[in-house]
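[1] this one's sequence-less:
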């Protein structure tokens, strides 16, 4: 039975831990999950204490070691794993095993010397600091996860689920990973090179309620024709006001925002095997010419 050992640092984020754990917990996979820490009780970032073993299970090269992230406004100020733990992580890799990190967990892999000469990623708030701390690593920015040999790193929080599903697909096949994702009600299995923040989120940092209402409509119906009059009616303002407020809040026209959503969804479909023509139709373009122009930009 394959073992998955989760290494819990003080302040561990619940979703960094629970997301991948839920993937590997699937009954059909038959993984044996273990929780190890330097103390038998660990306080999470969200305040819920969790119990862990202070003794590591016996691991083989087929087993996984996963280091979930912890609350980390700064990697340098929050690291809390001792050298003995780092040595165990390194020893597992040296013996042929795979080591995985979520979010700030990449810092533990760096301290264990596992990022030197490798590509890695982490949460977008920590990428610059990770690059400074480990100059021999190549930090790949704004991606969900990176797998470099037997070292896998993810952006953290929800992307830990994406990485865990990828590892399941690699070990057991994409059909098994798809079934696990479906059982978890995961909307889409995302590839590692997809952006950490979607177009929907990148243009939602403003505080204009009218524009948010317009975006809500575009988000849910981006594949439909949406004339300005329809958007204006939903927001209760004139078409001219929609254009003015939308541009001021997002730097885009409503049509350009809709095209970004279409492009992002089409790219996702293409990465998963769709042709450009079928992806264009699926996102609302009459043919593939507009999609090709948008991709070329």
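    Everything's here; your move. As the structure is a prediction and not an experimental result, all values here were calculated from the model.
[2] CA only for contacts and neighbour counts going forward, please
    Fine.
[3] where exactly do the strands run in the stretch 1-150 of the chain?
    Secondary structure of the stretch 1-150 of the chain (DSSP state E, counting those that start in this stretch): strands at 3-7, 32-36, 41-43, 49-51, 64-67, 98-102, 119-120, 138-139, 145-148.
[4] in the last one, which residues are buried?
    With burial defined by 16 or more other C-alpha atoms under 10 Å, the residues of strand 145-148 counted as buried are 145-147.
[5] just stretch 45-62 next, same as before
    So, applying 16+ other C-alpha under 10 Å, buried residues of stretch 45-62: 45, 52-53, 56, 59.
[6] who's in contact with residue 265?
    Listed by C-alpha atoms under 8 Å, 6 or more residues apart in numbering, the contact partners of residue 265 are residue 283.
[7] in which helix or strand would I find it?
    helix 254-271 (DSSP states H and E).
[8] buried residues in that helix?
    Quick answer for helix 254-271 (16+ other C-alpha under 10 Å): 254-255, 257-270.
[9] chain center to it, what's the gap?
    19 Å (C-alpha atoms, centre = their mean, to the nearest Å).
[10] nearest to residue 199, of the buried residues of strand 145-148?
    Nearest to residue 199 among the buried residues of strand 145-148 is residue 145, at 18.2 Å by C-alpha to C-alpha.
[11] quick one: residue 117 and residue 138 touch, right?
    Yes: with contact defined as C-alpha atoms under 8 Å, residue 117 reaches residue 138; the gap is 7.1 Å.
[12] one more to weigh against that first structure:
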């Protein structure tokens, strides 16, 4: 019964990320199979109909944006390294806005969020994207409330997802919304993926995302903090190292890094703990001590606060085999 299917258009363009198409397409395709052909109809579309070469060189066939007629249930915009050049294409941006206006819901994978933002579809909404470009999205589109950690965000009828494979997480959530969690669970089991991955994408982003201070003494202080997690890193001690009053130091540090001194120290120590968990077999007591966090209880609280995952779970997922 073709008329009963939900029509999903996935927008691609030269240089798109193939997984941003393949992941969601397999989620919707598997759901359609389990629904005996009454679930979803997935259609790749592109600025021009025909062959479209992904960033990894694989070619897919897509229909043309200008040829789309009839109702659209979901418009999903793929990301890719070529997004920066495509957001400068007014015809493509206008086509995204036009199709979105007629769709029941709109979504993006990875930095495909930039195309939604350029079309004005994220104005006044919460959104996410790949952690590497979240700061750029926030700076470029001031009316978008960017949160770099969630794997996906729903705000009204607009959904955005984080980096690359989080498009699978997003698509499973859409299937669950349409047909219930039981079907989404069966799709996830069939594809051998998590239905709900624990934690956010910050667990995959090793560098701390902070601003680089303009002041050379503060840059040197940052390096000192990162290299000496077990030192006295209290505000009085840090202010003394740069010859400032505590109040002035706290204000200037926060202004130039985007984080308060205490928050920066905690994140630096947490990042040290994360590296120790990944490359050593040290017990949690030693990891907590060597990272400056003091106790396993503090280590656990910090991990849950920053990455919504326990230290043990992080170690099991990311620990190197070469210790």
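    Alright, I've got the coordinates. Worth saying up front: this structure is predicted, and the values here are computed from it rather than measured.
[13] quick TM-score on the pair, please.
    Scored by TM-score structural alignment, normalised by the length of the first structure, the superposition of the two chains gives a TM-score of 0.67; 239 aligned residues with a C-alpha RMSD of 3.7 Å.
[14] return the most buried member of the strands of the stretch 1-150 of the first structure.
    strand 98-102 (a mean of 27; mean count of other C-alpha atoms under 10 Å).
[15] residue 15 of the second structure matches what in the first structure?
    When the first structure is aligned by TM-score structural alignment, residue 15 of the second structure is paired with residue 11.
[16] what's the answer for residue 237 of the second structure, then?
    Aligned partner of residue 237 of the second structure by TM-score structural alignment: none.
[17] assign a three-state SS to residue 237 of the second structure, would you?
    Secondary structure assignment for residue 237 of the second structure (DSSP: H, G, I helix; E, B strand; the rest coil): helix.
[18] just to revisit the earlier point, would TSV of the strands of the stretch 1-150 of the first structure with distance to residue 292 of the first structure be doable?
    Shown next, in TSV, are the strands of the stretch 1-150 of the first structure (distance: least, C-alpha to C-alpha, whole Å):
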stretch	distance to residue 292 of the first structure
strand 3-7	43
strand 32-36	46
strand 41-43	50
strand 49-51	50
strand 64-67	40
strand 98-102	35
strand 119-120	30
strand 138-139	30
strand 145-148	27
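[19] how about those, which one is nearest residue 82 of the first structure?
    For the strands of the stretch 1-150 of the first structure, distance to residue 82 of the first structure was read as C-alpha to C-alpha. The smallest value, 11.6 Å, belongs to strand 3-7.
[20] could you check the angle the closest one makes with strand 98-102?
    40 degrees (axes from the mean of the first three to the mean of the last three C-alpha atoms, to 10 degrees).
[21] other residues contacting strand 3-7 of the first structure?
    Contacts of strand 3-7 of the first structure (C-alpha under 8 Å, 6+ apart): 17, 24, 31-37, 56-57, 59, 62-68.
[22] got it, and stretch 70-81 of the second structure?
    6-12, 15-17, 20-21, 55, 99-100, 102-113, 115-116, 164.
[23] same thing but at 7 Å, please
    6-12, 15-17, 20-21, 100, 102-112 (C-alpha atoms under 7 Å, 6 or more residues apart in numbering).
[24] and what of stretch 309-321 of the second structure?
    Counting by C-alpha under 7 Å, 6+ apart, 198-199, 277-279, 300, 303-304 sit against stretch 309-321 of the second structure.
[25] redo that, cut-off 6 Å
    Contacts with stretch 309-321 of the second structure, where a contact means C-alpha atoms under 6 Å, 6 or more residues apart in numbering, come from 199, 277-279, 300, 303-304.
[26] starting at the chain centroid, how far to it?
    Distance, centroid of stretch 309-321 of the second structure to centroid of chain: 19 Å (C-alpha atoms, centre = their mean).
[27] setting aside sequence neighbours, what's the nearest residue to the counterpart of residue 175 of the second structure in the first structure?
    Counting by TM-score structural alignment, residue 175 of the second structure lines up with residue 168 in the first structure. Here the nearest residue to residue 168 of the first structure in space, its sequence neighbours aside, is residue 177; by C-alpha to C-alpha, 6 or more residues apart in numbering that works out to 5.6 Å.
[28] which residue lines up with the one you found in the second structure?
    Match for residue 177 of the first structure (TM-score structural alignment): residue 184.
[29] what sits against the one in the first structure that sits across from residue 106 of the second structure in the alignment?
    Using TM-score structural alignment, the equivalent of residue 106 of the second structure in the first structure is residue 99. Residues counted as contacts of residue 99 of the first structure (C-alpha under 6 Å, 6+ apart) are 64-65, 151.
[30] so which of those persist in the second structure?
    With both residues aligned by TM-score structural alignment, their matches' C-alpha atoms under 6 Å, the contacts of the contacts of residue 99 of the first structure that the second structure also has are 64-65, 151.
[31] distance of the match of residue 106 of the second structure relative to residue 154 of the first structure?
    12 Å (C-alpha to C-alpha, to the nearest Å).
[32] before we move on, the earlier item: include distance to residue 241 of the first structure when you put the contacts of residue 99 of the first structure into a markdown table, please.
    Converted to a markdown table, the contacts of residue 99 of the first structure look like this (distance: C-alpha to C-alpha, whole Å):
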| residue | distance to residue 241 of the first structure |
| --- | --- |
| 64 | 55 |
| 65 | 54 |
| 151 | 51 |
